[in-house]
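Visitor: this is a predicted model, with the sequence first.
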Amino acid sequence: MYLERIKSPKDIKGFTVGQLDVLASEIRRGILNRVSNRGGHVGPNLGITEAVVALNYVFNTPEDKFVFDVSHQIYPHKMLTGRAFGYIDDARFDEVSGYSSPLESPEYDCFEIGHTSTSVSLATGLQKARDLRGGNENIVAVIGDGSLSGGEAFEGLDTAAELNTNIIIVVNDNEMSIAENHGGLYGNLRLLRETSGRAELNFFKAMGFEYLYVEEGNDISCLIEAFVAVKDTPRPTVVHIHTEKGHGYSPAVENKEAWHWCVPFDLSTGNPKGEDTGEYMPALLGEWLREEIKRDSKLVCIAAGVPAAVGFGPKEREEAGSQFVDVGIAEEQAVAMASGMAKGGARPVFSTYATFLQRTYDQLAQDLCVNGNPAVINVIGASIFGMNDFTHICFFDIPMLSHIPNLVYLAPTTYEELIAMERWAICQDMYSVAIRVPEWGVRHSDIEYDTDYSHLNTYRMMRKGKDIAIIAAGDFYRKGENVADMLNENGIEATLINPRYLSGIDENMLEDLKATHRLVVTIEDGCLDGGFGERIARFYGPSDMKVLCFGVRKALYDRYDVNVLMEDNHLTDEQIMADIMTVF
């Protein structure tokens, strides 16, 4: 087995093409071994395996620099740079992340990369720095899986062309994003594929790039020939390679969207391992939205490259027809478009993961909220129970969103409250509204929820007590219930409050608590710094009221165990109870 003996790309320089083909097969087995046991990005890595082998064969890393977009195409590169153990040794999976990481390999991984459309922009920085110091190394950016639809990708291309020095951009064209590609640019990529790169209409040439097309993007010999031809080029150059997403594993080829990323699965059948864990709140929300579309012709659901975030698979997208829009990996466009749609009389609902929504701060603040247009933003995965790679952490949303003027940020606690808030947000025409969709399991309730949330920042007192008041938001309302029960068992009848609004405080209720309470406890499923609890503490600052805030300390947490994270941040019910009794 070649792979076990490879410590760096220098170890493959003397390989024949036949040996490189064998090596690619070993890499593919390593990818499948890891993802079938741990989950991860399947199709993107299988499809780019041959290209990464050829890149490492032709170029001289670490002197030459590779930057992988999104870095969910980096598994083969990791295996060729001394980290094969993370793929072929089941006991060492945890030593390797799913993304580019200088913490693992400062020589071969230039950047921590988890978000899309960044590789070309980052590479232009390396390009400019090299030019300033008179270097001559090749700068290679790899981009694919729909990432060209992101605005930063265009900005990077724009700058790279103007710098007009060596930069090689490998466009991995597998005809897919996470789902299908969207955007006019992909029509030109299709035309270039159909003409073997000879079409007069060429987006890359129009921007000023040299251009080379490789039809057989999974053929190592063809790739080597192309990369040798562009190595050490003095000009910005695009190598457009046509690959097959999921190449070498038939389930991933036959259903490319489902196999972009997957949970652990049985390698022989492709079936997921483990039992279905039951209801999932974003999926339930998607079901409700799809039914609502049938009743409301003005309602439009918007996605940005991740339509499955709320259960819009291929069938559901087709059924929704013109009432579903996927803008590709372009969240900024989604927010601005939603604002424009709301202005024009439609009822837009944009749903995406909290980590990706970070790219849209200016559009939320300027294009949407300054204009006061009544679009709805569903924030998915915003919880410590969401994604846990530190490039994908989803619990910094409250500091980001709750401080944008004119944005109402709501935190439902149950499915029924979520739907009540969603229905109001869609039908009203007064506010821009974001809704933090619960992630920590699905809770149901027969409580009668409000149908009108236009009286802003009115909290709901669920239990009236004295001495201690617990204000527990969203997903962590259940923690508030648990702690209130524990206090009750200790003879303290605590007040329990569902704040509902993360973007403002109920000054009247908070003021009233002063008369009969000595301690206010806030509990939030998110970052403490700039979070919900700090706003409460600031209100009580000039008074004698004590405030105890529970949440997650600001840090970059990588691949954390959620139970350990809660313990480290004193977020278990028992720890919260103990801390309360210490200060009470």
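Guide: Perfect, thanks for sending it.
Visitor: could you use CA atoms for every contact and neighbour count after this?
Guide: Will do.
Visitor: name the helices or strands packed onto the lengthiest strand in the chain?
Guide: Secondary structure of the chain per DSSP state E: the longest strand is strand 517-527. If you count contacts as 3 or more Cα pairs under 8 Å, 6 or more residues apart in numbering; DSSP states H and E, strand 517-527 packs onto helix 397-401, strand 467-472, helix 477-489, helix 532-540, strand 546-552.
Visitor: buried deepest among the ones you listed, which one?
Guide: Neighbour counts (mean count of other Cα atoms under 10 Å) averaged over each of those peak at strand 467-472, with a mean of 25.
Visitor: below is an additional structure, to be compared with the one above:
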Amino acid sequence: MPKTLLSTINSPNDLKRLAQEQLPQLAQEIRSFIITIVATKEGHLGASLGVVELTIALHYVFNTPIDNLIWDVGHQAYGHKILTGRKDVFETNRQLNGISGFPKIDESIYDAFGTGHSSTSISAILGMAIAANIKGDITKNHIAVIGDASIASGMAFEGLNHGGVTNANVLIILNDNAIGIDPSVGALKKYLTNVKKGTAKDENIFECLNFNYTGPIDGHNINDLIKELKRLQNIKGPKLLHVITTKGKGLKQAEENQVTYHAPGKFNKTTGDLIPKNNLVQAPKYQDVFGHTIVELALNNKNIVGITPAMPTGSSLKYMMEKIPDRAFDVGIAEQHAVTLAAGMVKEGLIPFCNIYSTFLQRAYDQVIHDVALQNLPVIFCLDRAGLVGQDGATHHGIYDIAFLRCIPNLIIFAPLNEIELRNIMYTAQLGLKHPIAIRYPRGRGENVDWKKKFKKINIGSSQELKKGTKIAVISTGTIGNLVSKVINDLDSNTEIGHYSMPFIKPLDTNRLKSICTNYEAIISIEDGCISGGFGSAISEFVLDNTYKNTIKILGVPDVFIEHGSLEELHKIAKIDYTTIKKSINELRLS
């Protein structure tokens, strides 16, 4: 079997030894390598396939890692990882103790900056370039690759606004493929489309921001890329290269169905066809419960609107966008804008359901406090992907929302036990709450196949006694309560153990807590969020404030960053798995 070009490359120095005419063959081999592994190991596919030629050209021209190179967002960095010494371990991508699906500064010297969330690259690369100027290193290059969806974010524009009035040696490469995870939206998308068609107005937006603009050029023509990068290498100051690529390039299905093949799951590496999953009747995904329920509610309440920052498919707001398009809004990668937009809508009598992944709400914290809670505007936040999310790892785990929201006045926090409770709290919220509410629910499927029940109003601050006991009270919040019920039911002798579901993390059911503290010796709290400042902390504060003497044990995610792996593996690491919960209960029983 003939030796491949890729087999000879373990670093960019090896890449530079190839003749330029060999690079198209290398691009084909890298695409085949990515497709072969992602087909069975899963992961992000389309974004990295689209930038193979650009990845090769950047490492061929520039002196990485001396020259800094940042990928924004890191979905598109697979080729970069393969060319920078991680080819032999690439099959461990996103698996426990394997390499990350995103660039990480502690994984490789070639990863200049960690990028799991979007739109951070321009600010980071500008900071590095300014630092180089201050240190007198004027020969070093600083390159950021950012997509057309990411560059529309406010933070990216803040970086461009600053960068244009500096003499920093930065090169921003705009990877324009007209899609992020879902198709790009907004006025900037229309502008870039006009640029590609040659119908844009005479003034160029990036030149107006004092960037030396070049393009658009074909991002799959490796010779043109290398020629232009070599030219730009010798031009100082802020520069922007506009590159046109096709997401999913090299795999027909990924090019034609770019949303699905962003992260397609397992597929046939030869045909590209998705491998069908079993046809067993399953409980719905929580995101679909949200998506179908908001449509059901909105058809009966003309004031309901839906908002998502760039995740209509991932959040399932797509169902409302299809059926009631004039009341469903994808605002692009703009979480801050999404929150304050919702606040403005509430002020004028609308009822916005603002659906944001838990990890991305972190990006709009000031808006939650200043624009919503401080003014006590009843925005309904639906926080998808709350808790540990699995193989996307530390940048995407939604484990901090309870802690960072619990300290905000006026804000209600609710974590449903199951999809029926999710439906009912959505129904309750649109009836006319006097305060904003955050409803957090996990990635993945629920508990009930028959979930579309008649709506019931939930009393704010209420809880449920799932099982009465005599000695130990286990208090859970959210869907992890289903695992707790299984543990308790499986114990041989469990008359001592009570189980209480408290979906309202704020306000707590204080009457229920008083009864628990009076009638039980010990309390175990459990949550799929961080222990520090979380639900268990709230229980402990109540016990302390009311001078109860109960023994308390808090189970939740410890004060460390949990990396990537399967949900089962990560729950075990966090010690909120079946075995650890059972062990914790038994230890208290025997004490």
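Guide: Perfect, thanks for sending it. Predicted model, so just to flag it, every value in this text is computed and none were measured.
Visitor: next, the TM-score between them, please.
Guide: Once superposed, the chains reach a TM-score of 0.93 (TM-score structural alignment, normalised by the length of structure 1), with 579 aligned residues with a Cα RMSD of 2.5 Å.
Visitor: returning to that earlier point: make JSON lines out of the helices and strands packed on strand 517-527 of structure 1 and add distance to residue 429 of structure 1.
Guide: As requested, these are arranged in JSON lines below (distance: least, Cα to Cα, whole Å):
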{"stretch": "helix 397-401", "distance to residue 429 of structure 1": "20"}
{"stretch": "strand 467-472", "distance to residue 429 of structure 1": "28"}
{"stretch": "helix 477-489", "distance to residue 429 of structure 1": "29"}
{"stretch": "helix 532-540", "distance to residue 429 of structure 1": "26"}
{"stretch": "strand 546-552", "distance to residue 429 of structure 1": "33"}
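Visitor: among the ones you listed, which is nearest residue 451 of structure 1?
Guide: Nearest to residue 451 of structure 1 among these is helix 477-489 (19.8 Å), distances taken as Cα to Cα.
Visitor: endpoints of stretch 105-112 of structure 1, how far apart?
Guide: 11 Å (Cα to Cα, to the nearest Å).
Visitor: mind listing what's buried along it?
Guide: Applying a neighbour-count criterion of 16 or more other Cα atoms under 10 Å, one finds 105, 108, 109, 110, 111, 112 buried in stretch 105-112 of structure 1.
Visitor: can you tell me the SS state at the residue lying closest to the second one once chain neighbours are set aside?
Guide: Nearest non-adjacent residue to residue 108 of structure 1, counting by Cα to Cα, 6 or more residues apart in numbering: residue 62, 5.5 Å away. Each residue gets one of three states, and residue 62 of structure 1 gets coil by DSSP: H, G, I helix; E, B strand; the rest coil.
Visitor: corresponding residue for residue 485 of structure 2 in structure 1?
Guide: Per TM-score structural alignment, the equivalent position to residue 485 of structure 2 in structure 1 is residue 481.
Visitor: ugh, wrong one, I meant residue 431 of structure 2
Guide: Under the alignment by TM-score structural alignment, residue 431 of structure 2 pairs with residue 427 in structure 1.
Visitor: identify the residue nearest its match in space, chain neighbours excluded?
Guide: residue 347 (7.6 Å).
Visitor: for residue 69 of structure 2, see how far away the aligned partner of the one you found in structure 2 is.
Guide: In structure 2, residue 347 of structure 1 lines up with residue 351, judged by TM-score structural alignment. Plainly put, residue 351 of structure 2 is 43 Å away from residue 69 of structure 2 if you go by Cα to Cα.
Visitor: ranges for the strands of the stretch 201-350 of structure 1?
Guide: 210-214, 236-242, 261-262, 299-303, 324-326, 347-353 (DSSP state E, counting those that start in this stretch).
Visitor: what stretch of structure 2 does the longest strand of structure 1 fall on?
Guide: Mapped onto structure 2 using TM-score structural alignment, strand 517-527 of structure 1 spans residues 520-530.
Visitor: go on, stretch 372-383 of structure 1?
Guide: By TM-score structural alignment, stretch 372-383 of structure 1 lines up with residues 376-387 in structure 2.
Visitor: so what touches that stretch?
Guide: 287, 315, 342-343, 346-347, 351-359, 361, 372, 397-399, 401, 410-411, 429, 433-443, 528-529 (Cα atoms under 8 Å, 6 or more residues apart in numbering).
Visitor: likewise stretch 131-142 of structure 2?
Guide: 62, 66-69, 125-126, 128-129, 168-171, 233.
Visitor: which ones among the residues you listed map onto helices?
Guide: Among the contacts of stretch 131-142 of structure 2, DSSP state H puts 125, 126, 128, 129, 233 in helices.
Visitor: list the contacts of the residue most central in space within structure 2.
Guide: Structure 2 has residue 396 as the residue nearest its centroid, 4.4 Å off, counting by Cα atoms, centre = their mean. Residue 396 of structure 2 sits next to 116, 359, 389 when contact means Cα under 8 Å, 6+ apart.
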